[in-house]
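Colleague: no FASTA, just this:
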């Protein structure tokens, strides 16, 4: 530990202690929060199961930054590099199209053995794995409908895929000793205003009921359902709306996934957290940054991220919340995007953990709103950065922007050679 960082940490502790904040306890809690790194940032959502397919289902990645992963081994190496620059022990979130296999297998026939490389890799590193069925970029999803499709054969294909995904996730949880969160999102919807909003939702409800009817060990697998307001090709109507999934999850005992980018551009999810968890046991949180629409930008420490963190900490909601990232930016270094996103999420959580919450609640109960506002604002400039630097150094990862040097070196020594060796412009 450098003398300068340790001294700054000791001085910060003194300031926080004046308000009853236990900084060591805050860092211990932060170290136990797992954040799930989404694998699809590493290769622009290409996957490995159908290498010749283009993105569909309202998903688009802009930018062509060189060096994206094109094999499971490359993607795992990139994740290793990113995780080495992030304090704490975390998870990795896989989509079904990231199967590590040479077999010619379709989505509805996937099995745990097709992910053996991922399981062994995660087990060796003490990581958890999360999972997602992939209901896009497939011929049976080309018209924009999957689990709510009018064709029963197409619906059956997607139902079987989701069932297979849950079995894979259960294996992840069992072998890795920590629950796998399986998130179900599908792009179903209309570009223009439909006449019949009811029937697609009835079909989606029935499809989900059939998927979840198969018994799964809930100690190994946690099911979540994810809503969306609109997307490319579903601007006017999304079958799986927020209200649909809120009702479904609450009535079926499933977790609700709130994605920060899946609502109206002026709508935020921070104010929804306490309401949702008032009536559900668990929540999946996808941390993203929308810019005018669900454009999945790299997470910055903006006002909404800070407010999400405060809500989770102030309401003691962290034990029931699973946090994962969800963005795909092909315009910058893929590894840097992960590091920036996770470290910003951790910084926001740390800032919330360093608030004098009980003192603020007492002041609020006494209706001293002047003091409440004054203290909340003053704490925004308290030296959380000194605490963060100490946490990073204590965790054996680079302090401040020093991590960027390692990413640049990795880019020069590894990423830039990928396109040259394959002879393909990535």
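Modeller: That came in fine, so what should we check first? In this text the structure is predicted, and so the values were computed from the model without any measurement. Residues are numbered from 1 along each chain as shown.
Colleague: all contacts plus neighbour counts: C-alpha atoms, from now on.
Modeller: Fine.
Colleague: got the end-to-end distance for stretch 318-335?
Modeller: From its first residue to its last, stretch 318-335 covers 26 Å (CA to CA, to the nearest Å).
Colleague: how far does it sit from the chain's center?
Modeller: From the chain centre to the centre of stretch 318-335 is a distance of 5 Å (CA atoms, centre = their mean, to the nearest Å).
Colleague: Could you tell me which residues within it count as buried?
Modeller: Across stretch 318-335, burial judged by 16 or more other CA atoms under 10 Å covers 318, 321-330, 333-335.
Colleague: structure B:
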């Protein structure tokens, strides 16, 4: 390791130690946090199960940057490159349409064997896997409804797909020795104002109850349910609203997924974390950047990301929170998007862990709001960057922007040939 990095780190440690922060211990704790990288950033949400399908269900990818993955092997190779530039050991989040099989199989017939190559790859890389049923971009979702569809036969198809997804997730968890988080999101809703808001929600509740009726070992699978405010084609009404899924998750013992882009443009999820985790055992985060609501831009270290990290650290909530990324930017290098978003998420957590939380809580409890504000503001310029550089170097990953040269080299040698 470069001596200047070590020297800067040692000087930073002294400053933090004056406030009781043991930086070496912080880095040990940081190294245990797993971020789930979403596979769909690598190929613009195309997947491999159906050829030449069009995206639907309120999902759109903009941009035509070259080099996206076109096969499971290409996607795995790209993920390996991205993960080599990100400190720590993490997870990969798969959608059902990313099955690696030559067999012609529909969503309701998927089995663990269709994902066996992913499991063998994850074992070799020392990674965990998360999972999602794909309730969009399919003829049986063409009118915008799946689990809440008025047609019982169509509902049954999606129920069977979601049941199959839980079995696949349990297989992931059992094979890899760590729980797989299975997230359930459906696009169901109306473009214009409906007459009956209740009936679709009753159907969704009944469908979900049927999906979760099969016993799946919770040691290997964690179920999560995800809400949305509105979408393309469901601007006026979404069946699975925040209130619906908060009630469903709390009464059914499911983790509630909070996506940073799935709320009102002036609403933030950081302020919801402590409230939900008072009543729910676990939480799933989809960390994204909603420039104009759910636009799913690459995560930057903005104020909301920092507030999310602070809430998790200050409330000691990290152990009950599963952190995943969810963005799909087709306008920039696909691998760079993963690296930027994941490194920023880890950086934000590090910054939060390097704050004098106990001291800040003590002065707040004493009513000394002057000291609370002064300390919080001064710590914004403390040398967390020196600690970050040391952490990256100690994890054998590039320091600062050095990773970009490696991505550019990979683009020239690998991506440009696709």
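Modeller: Structure received. Everything quoted here is computed from the prediction, not taken from an experiment.
Colleague: quick check, nearest of the buried residues of stretch 318-335 of structure 1 to residue 12 of structure 1?
Modeller: Closest to residue 12 of structure 1 out of the buried residues of stretch 318-335 of structure 1 is residue 318 (24.5 Å), distances taken as CA to CA.
Colleague: The residue nearest to that closest one when sequence neighbours are not counted is in what secondary structure piece?
Modeller: Leaving out its chain neighbours, the residue that sits closest to residue 318 of structure 1 by CA to CA, 6 or more residues apart in numbering is residue 312, at 5.5 Å. Using DSSP states H and E, residue 312 of structure 1 falls within helix 303-314.
Colleague: On the three-state scheme, the residue most central in space within structure 1 is what?
Modeller: With distances taken as CA atoms, centre = their mean, the residue of structure 1 nearest its centroid is residue 324 (2.2 Å). The assignment at residue 324 of structure 1 comes out as strand when based on DSSP: H, G, I helix; E, B strand; the rest coil.
Colleague: next one: residue 92 of structure 2
Modeller: Per three-state DSSP, residue 92 of structure 2 ends up strand.
Colleague: One more: residue 355 of structure 2?
Modeller: Assignment for residue 355 of structure 2 (three-state DSSP): coil.
Colleague: Aligned against structure 1, show me the partner of it.
Modeller: Taking TM-score structural alignment for the superposition, residue 355 of structure 2 sits opposite residue 355 in structure 1.
Colleague: and its match, what does it touch?
Modeller: If a contact means CA atoms under 8 Å, 6 or more residues apart in numbering, then residue 355 of structure 1 has 21, 379 as its contacts.
Colleague: Distance of it relative to residue 66 of structure 1?
Modeller: 41 Å.
Colleague: likewise residue 130 of structure 1?
Modeller: 27 Å.
Colleague: which one of the two has more residues nearby?
Modeller: residue 130 (25 against 19; other CA atoms under 10 Å).
Colleague: would the more buried one count as being in a helix?
Modeller: No. Applying three-state DSSP, one finds residue 130 of structure 1 to be strand, outside a helix.
Colleague: got the residue ranges for the helices in the stretch 251-400 of structure 2?
Modeller: 273-279, 303-314, 334-353, 357-365, 369-378, 384-394 (DSSP state H, counting those that start in this stretch).
Colleague: how close does the fifth one sit to structure 1?
Modeller: If I follow you right, that is helix 369-378 of structure 2. Its matched residues in structure 1 lie on average 0.2 Å from helix 369-378 of structure 2 after superposition (mean CA distance after the TM-score superposition for structure 1).
Colleague: Could you list the buried residues of that helix?
Modeller: Neighbour count says helix 369-378 of structure 2 has 372, 375 buried, by 16+ other CA under 10 Å.
Colleague: Tell me which residue of structure 2 lines up with residue 234 of structure 1.
Modeller: In structure 2, residue 234 of structure 1 lands on residue 234 (TM-score structural alignment).
Colleague: Just list the residues touching that match, thanks.
Modeller: 58, 144, 187, 188, 189, 190, 191, 192.
Colleague: Reduced to three states, what does the third one come out as?
Modeller: Here residue 187 of structure 2 takes the coil state, with states given by three-state DSSP.
Colleague: Which residue in structure 1 aligns with it?
Modeller: Per TM-score structural alignment, residue 187 of structure 2 is aligned with residue 187.
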